[in-house]
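Chemist: have a look; sequence and predicted model below, questions after that.
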Amino acid sequence: MMNTTLSDLLTETNLANSSGNATDCASDVLMQQILEKFVPKSIFVDRYTTPILYVIGFPGNILSFIIWIQRRMRHSSGYYLAAIALSDLFFLALQIVYELQNAWFISLLDFPVLCEGYPVLFLTCQYLPPLLVFGFTVERYISVCHPFHRERYCTTRRAKIVITSLVVLSFSLSAIQAYFWTYDTKCKTCSPRRWTIETPFWTAWTWIVELLIFLLVPVLVLIFNILVILEVNHLSKVEKTQLHGNEHRTSATTIMLLSVSFYLIFTVLPVTVTVSLFTKFPQGDTTLSEAEMRSNPVWQRYFSYVFAKTIISEIGLTHFVCNFYIYLITGKQFRKELEKLVMSVLCSKLSAHRPSEYTTLFTSMRDSSAKAANAGNSVNGHTVIPVNKANNARNESETVVENTAGVTLL
């Protein structure tokens, strides 16, 4: 997560400032060498765990987005979940660049414009999902705890407005990063501007924003979830018989959304706490020899902290990966829509003429209308008689019989 990234950059900057022998240009290289030599298991976990998350996350987010934009799933909560899937998808794509830059030490961001623009996009995609989770958590709270206000606040139109506002808010909070970062033409690297290092503004801004997004928002989500759970239990006891059908439907949706909310809390808060402790584990003296570093208690505490932070950060990344599987486990309607989507794809592979809800429903309806309109055309050598013409012919036949009967009687 990016709060981990910023703390990494802050600590690397502190290393450059505290080391008398390390120049500004050599500090990053020195840090890479130290980590590769003394914390190889951390590098291994970072390099080979994240690709597994990509393999799981990309298909899941793509399928989630496709399903949540289907017509039957476009309720207000569905719009939030579709936005989360899309944001997670963009984040994972940007995370690949970050992973190559920081775990594999491949310089992809050391270019003008890209250096300044990447942090803005990366942070926007990272700030957005917790805010979206908070958005639908508040909506669920209103729907369950204040049902008389549901029609006013829990609408698709209001959901679109809130989502757009949250996107603007996330981008606004991240936009200043374009000024914090710059391409160093001397070192040919992407690094913070010198004034941001020498003044506390960058550190203060980073901590305020990230504590807001990754601490305050999850805590508020937890509070609203507790209120929702208490209200659901209360309704289950008081109106168990009268509202049995409606209660079951509301509870099923609520359970799915609560699962997403609690998973956010479970993955984000530990990362936030871990990052907040980085000042408690300072780096040691870089002038020490290799043998002295291995026995130095300051360096050993720092190396242990780096490894623990790597594990917790990888767990934190699953928040951008596992929502699809939460929907699959807790969402009955989501499973039905996924089944229809899979069957439509399979049917399109097996037979191009077989109607499918997602791909050929419109074509099927159009063909049916065309057949009704083109009455009288020949089908398999037989003439199809229009319904209205058949009725007219039958009426005329009956009239002739009646007239004939009248003549006979006369």
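Modeler: Arrived safely. Numbering: from 1, shown residues only.

Chemist: can we go C-alpha only for contacts and neighbour counts from here?
Modeler: Fine.

Chemist: if I pick the closest residue to residue 301 other than its chain neighbours, what's in contact with it?
Modeler: The shortest distance from residue 301 to any residue that is not its chain neighbour, by C-alpha to C-alpha, 6 or more residues apart in numbering, is 6.3 Å, and that residue is residue 281. With C-alpha atoms under 8 Å, 6 or more residues apart in numbering as the criterion, the residues that contact residue 281 are 298, 301, 302, 305.

Chemist: from those residues, which would you call buried?
Modeler: Applying 16 or more other C-alpha atoms under 10 Å to the contacts of residue 281, the neighbour count classes 302, 305 as buried.

Chemist: pipe the contacts of residue 281 into JSON lines and attach distance to residue 196 per row.
Modeler: As requested, the contacts of residue 281 are arranged in JSON lines below (distance: C-alpha to C-alpha, whole Å):
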{"residue": "298", "distance to residue 196": "27"}
{"residue": "301", "distance to residue 196": "28"}
{"residue": "302", "distance to residue 196": "24"}
{"residue": "305", "distance to residue 196": "25"}
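
Chemist: restricted to helices, list the contacts of residue 281.
Modeler: Taking DSSP state H as the definition of helices, these contribute 298, 301, 302, 305.

Chemist: nearest to residue 52 among the residues you listed?
Modeler: Using C-alpha to C-alpha, residue 305 is the member of these that sits closest to residue 52, with 23.4 Å.

Chemist: and that closest one, what does it touch?
Modeler: Under the criterion of C-alpha under 8 Å, 6+ apart, the neighbours of residue 305 are 278, 281.

Chemist: for residue 312, see how far away it is.
Modeler: In this structure, residue 305 and residue 312 are separated by 10 Å, where distance is defined by C-alpha to C-alpha, to the nearest Å.

Chemist: again, but for residue 37
Modeler: In this structure, residue 37 lies at 21 Å from residue 312, with C-alpha to C-alpha as the measure.

Chemist: before we move on, what about residue 186?
Modeler: Spatial separation of residue 186 from residue 312 under the definition C-alpha to C-alpha is 35 Å.

Chemist: and here's the other structure:
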Amino acid sequence: MGYPVIFQIERVYYPALAAIGVTVNLVAIVILNRGNCGLSRCITRYLVAMSAADLLLVIINVILNRINNLYFPVSFLFITPVCALRVVLSLAALDCSVWFTVAFTFDRFVAICCQKLKPRYCTERTAAVVIVTVSVVSCFRSIPWYFVFVPSIIVNNIPWFCTQTPDYFTSSLWIVYEWIDSFLTPLFPFVLILVFNALTIRNILTANRIRRGLRGYSNAETHIDPEMENRRKSIVLLFALSANFILLWITYVVHSLNWRVINYNYTDKNLSNPIYVAQQFGFMLRLLSSCTNTCIYALTQTKFREELKNGAKYPFTLIVKLFK
């Protein structure tokens, strides 16, 4: 009897995702840190943090969790304390990735809509403080999950595998904690991103209309306004990153909400069950968001594309110089 289709897809999908995700996030971190992309140091801080969180997410969640579970069903990573630690680190990296996106969205909202607050908030120092704060809070918020798991079996006094403690399904404390955790990641971020983007769009449309009026433009005229052009380029990056996050997370969010309402204690892991398949596709899309940001940078930022091309040409240029 062959493997179910979803299992076969996962065995190909996750190794490919790991190879691409590690490569593109490392490339993004190197290029952004060079500071030649024409972005402010504040924006660069957030983008580097997002790429670093995505890189950790690929390493921990995709490689150490998904690929390890698919290809190495028995390894030291399945010793219960290590297994529980993997879950905690995976959730912390996921939390950072999500909230760095929210922090970046809020920073751009302040820069565009709150001119009085902008000089104080949209600085490299503030970005560093926000990034460190989000990282610390995400780590501490993930620690309780370590205590959810107990060993499935004990062999030679060594606890193996992770299974949820019975109290997890019956304790009101754990039930409330999981609902709060689900609200904080990603339901609340979803709402924040949508609200900040809606307010930003409204502000931009109003400002553009006023600016055209002051400059004597009619809607039919096609004059190039440098200020409006710069504003357009900055918001394209913001909206592309936000839309990417929302589109790739929506399947997971809808499934998660739907199943918590219908059947909180869902434990059917039948690989052919439609609900389980939908859940796994939600996981796949959610993790795909960890390696799409670099593609967005390349599509929306001209100088990032130039740096990428220069980096790709460098090994060949070096070889030519060596043989001259």
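Modeler: Right, received. Where do you want to start? Bear in mind that the values here come from a model prediction, so they are computed numbers and not experimental data.

Chemist: now the TM-score, please.
Modeler: The TM-score (TM-score structural alignment, normalised by the length of the second structure) is 0.84; 305 aligned residues with a C-alpha RMSD of 2.9 Å.

Chemist: quick one: which of residue 37 and residue 312 of the first structure has more around it?
Modeler: Looking at residue 37 of the first structure and residue 312 with other C-alpha atoms under 10 Å, you find the greater number of neighbours at residue 312, namely 19 against 12.

Chemist: aligned to the more buried one, what sits in the second structure?
Modeler: Using TM-score structural alignment as the criterion, the counterpart of residue 312 of the first structure in the second structure is residue 282.

Chemist: neighbours around the counterpart of residue 221 of the first structure in the second structure, how many?
Modeler: Correspondence of residue 221 of the first structure to the second structure, assessed by TM-score structural alignment: residue 193. The tally of other residues near residue 193 of the second structure (other C-alpha under 10 Å) stands at 23.

Chemist: does residue 193 of the second structure sit in a helix or strand, and which one?
Modeler: Element membership for residue 193 of the second structure, per DSSP states H and E: helix 188-214.

Chemist: please point out which parts of that helix sit buried.
Modeler: Of the residues in helix 188-214 of the second structure, those buried under the neighbour-count criterion (16+ other C-alpha under 10 Å) are 188-190, 193-194, 196-197, 200-201, 203-204, 208, 212.

Chemist: name the helices or strands packed onto it?
Modeler: Judged by 3 or more C-alpha pairs under 8 Å, 6 or more residues apart in numbering; DSSP states H and E, the packing partners of helix 188-214 of the second structure are helix 80-113, helix 226-262.

Chemist: try it again with 7 Å
Modeler: Under the contact criterion of 3 or more C-alpha pairs under 7 Å, 6 or more residues apart in numbering; DSSP states H and E, helix 188-214 of the second structure touches helix 80-113.

Chemist: mean shift between the helix or strand following the helix it packs on and the first structure?
Modeler: Where DSSP H and E defines the elements, the next helix or strand beyond helix 80-113 of the second structure is helix 118-121. After superposition onto the first structure, the average distance of helix 118-121 of the second structure to its aligned residues comes to 1.1 Å, using mean C-alpha distance after the TM-score superposition for the first structure.

Chemist: who touches helix 118-121 of the second structure?
Modeler: Surrounding helix 118-121 of the second structure, the residues in contact under the criterion C-alpha atoms under 7 Å, 6 or more residues apart in numbering are 110, 111.

Chemist: please identify the buried residues of it?
Modeler: Of the residues in helix 118-121 of the second structure, those with enough neighbours to count as buried (16+ other C-alpha under 10 Å) are 118, 121.

Chemist: which part of the first structure matches it?
Modeler: By TM-score structural alignment, helix 118-121 of the second structure lines up with residues 150-153 in the first structure.

Chemist: and if you look at stretch 20-35 of the second structure?
Modeler: Aligned using TM-score structural alignment, stretch 20-35 of the second structure spans residues 56-71 in the first structure.

Chemist: what are the contacting residues of that stretch?
Modeler: When contacts are taken as C-alpha under 7 Å, 6+ apart, the neighbours of stretch 56-71 of the first structure outside the stretch itself are 74, 78, 81-82, 85-86, 88-89, 321-322, 324, 337-338.

Chemist: strands along the first structure, start to end?
Modeler: 181-184, 189-192, 378-379, 382-383 (DSSP state E).

Chemist: sorry, back to before: is it true that the match of residue 312 of the first structure touches residue 256?
Modeler: No - with contacts defined as C-alpha atoms under 7 Å, residue 282 of the second structure does not count as touching residue 256, sitting 9.1 Å away.

Chemist: aligned partner of residue 209 of the first structure in the second structure?
Modeler: The alignment partner of residue 209 of the first structure in the second structure, by TM-score structural alignment, is residue 181.

Chemist: what about its match, how many residues nearby?
Modeler: Residues near residue 181 of the second structure, counting by other C-alpha under 10 Å, number 16.

Chemist: contacting residues around it?
Modeler: With contact taken as C-alpha under 7 Å, 6+ apart, residue 181 of the second structure is in contact with no other residue.
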